[in-house]
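A.B. asks: below is the structure, and that's it, no one-letter string:
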């Protein structure tokens, strides 16, 4: 089952099959640790992958969390998440991040996590509209994305449709009442410095 999953799910992270020092694994885990303080109430992890992140934040914030919904487009991945990262406060289910009816299907959330997802969808503005509709007033969205040449331009990553520029990334959040932009460098997060080139942006947004 796991071997088959690795053969065709591209960038999905399976911690049990990676060395603890794997750079991609450390970056992914770091994003969930970064988001942990924002976890409260009803939570959505959109494109949750194999479920390790859902399980992490549910254990860390078990008092503040009432329910977490982990959604991924791939049924086999959801099957794996249910088997390996089951938790009494987590529900895993299949769903398409750019389904216009997704907000009606899932309802609203106090916190939404979206890590390394927007570069995989053709219509990033529809994706953002879904997230905005699913976030409760006063709720928090934590979203990350790698930077690149820009919307509609080819990338060197086989599983990425496009990668936004830092300017395009910031423009995604104009509707939110408060936005803080951070930059990820390996497992660390910081405000921008002039002498450093950043490849991943992380936005913390309040509706």
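C.D. replies: Received the coordinates, thanks. For clarity, every value in this text was computed on a predicted model and none was experimentally measured.

A.B. asks: for the rest of this, base every contact and every neighbour count on C-alpha atoms.
C.D. replies: Fine.

A.B. asks: in the longest strand along the chain, what counts as buried?
C.D. replies: In the chain, with assignment by DSSP state E, the single longest strand is strand 135-146. For strand 135-146, burial by neighbour count (16 or more other C-alpha atoms under 10 Å) applies to 135, 136, 139, 140, 141, 142, 143, 144, 145, 146.

A.B. asks: equivalent analysis for stretch 84-101, please.
C.D. replies: Applying 16+ other C-alpha under 10 Å to stretch 84-101 flags 85-87, 89-98 as buried.

A.B. asks: what does it contact?
C.D. replies: Outside of stretch 84-101, the residues within contact range by C-alpha atoms under 8 Å, 6 or more residues apart in numbering are 46-47, 50-52, 54-55, 58, 65-75, 78, 81-82, 102, 121, 123, 126-127, 130.

A.B. asks: cool, stretch 130-150 as well?
C.D. replies: For stretch 130-150, the external contacting residues (C-alpha under 8 Å, 6+ apart) are 35, 38, 97-98, 100, 102-103, 106-119, 155, 162-166, 168-169, 198-207.

A.B. asks: here's the one I want to compare it with:
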């Protein structure tokens, strides 16, 4: 399986003349489609965006910036999907190179496990910095259930035990919604939080 979803990658294509749905492709479309209800007329950041395939599925946002550390992926994304409302730029999760309070929604779908724990913590700090007050953070991330094992995906630098990930997210955001969703490999946590944790 490639590290980044690519529309030409056989690992993400349907089989038997398109009659059999590829579970990884199905998951990609489900993750991004789910986000659409939260981004209507919003300014959105998607990080890491990979080749931009998933980012291109985000609809009705005011504008979207996709960020990824890989220059080749960004070049592909800009060639394939760039528009007046959608652009892509190189950056990394430790330092997003964006102004403070620049977006309403930040999306991170299955990217958190691709960086170290230290980088993950720095990314959450960056996320809170670039999100506006009451901004929304949407994340999906594989988890290790109690007694479970790492999925074996070589691109996953650190897969979080469920309790550890939930504590990190709840320490950083006001939780609006959290759920466990099916995945071809380890289960996935979907977390939706706000930048304001306590209301008066």
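C.D. replies: Looks like it came in fine. Since we're looking at a predicted model, the values are computed, not measured.

A.B. asks: TM value for the aligned chains?
C.D. replies: The TM-score (TM-score structural alignment, normalised by the length of structure 2) is 0.81; 181 aligned residues with a C-alpha RMSD of 2.5 Å.

A.B. asks: structure 1: strands as residue ranges?
C.D. replies: For structure 1, the strands defined by DSSP E cover 41-46, 65-72, 90-94, 109-115, 135-146, 178-185, 188-190, 200-206.

A.B. asks: select, out of these, the one closest to residue 5 of structure 1.
C.D. replies: Closest to residue 5 of structure 1 of the strands of structure 1 is strand 65-72 (C-alpha to C-alpha; 13.6 Å).

A.B. asks: quick one: list the elements packing against that closest one.
C.D. replies: Where contact means 3 or more C-alpha pairs under 8 Å, 6 or more residues apart in numbering; DSSP states H and E, strand 65-72 of structure 1 is packed against strand 41-46, helix 52-60, strand 90-94.

A.B. asks: check which residues of it are buried.
C.D. replies: 65, 67, 68, 69, 70, 71, 72.

A.B. asks: which residue sits closest to the last one, ignoring its sequence neighbours?
C.D. replies: Spatial nearest neighbour of residue 72 of structure 1, excluding adjacent residues (C-alpha to C-alpha, 6 or more residues apart in numbering): residue 47 at 4.4 Å.

A.B. asks: list the contacts of that neighbour.
C.D. replies: 70, 71, 72, 73, 97, 114, 115, 117.

A.B. asks: and the equivalent of the first one over in structure 2, how far is that from residue 88 of structure 2?
C.D. replies: Superposed on structure 2 with TM-score structural alignment, residue 70 of structure 1 falls opposite residue 66. Residue 66 of structure 2 sits 5 Å away from residue 88 of structure 2, going by C-alpha to C-alpha, to the nearest Å.

A.B. asks: need the overlap of contacts for these two.
C.D. replies: residue 52.

A.B. asks: now the lengthiest helix in structure 1: buried residues?
C.D. replies: Criterion DSSP state H: the longest helix present in structure 1 is helix 23-35. If you call a residue buried by 16+ other C-alpha under 10 Å, then helix 23-35 of structure 1 has these buried ones: 25, 26, 27, 28, 29, 30, 31, 32, 33, 35.

A.B. asks: check the mean deviation of that helix from structure 2.
C.D. replies: Comparison of helix 23-35 of structure 1 with structure 2 after fitting gives an average deviation of 0.9 Å (mean C-alpha distance after the TM-score superposition for structure 1).

A.B. asks: report the angle between that helix and strand 135-146.
C.D. replies: 150 degrees (axes from the mean of the first three to the mean of the last three C-alpha atoms, to 10 degrees).
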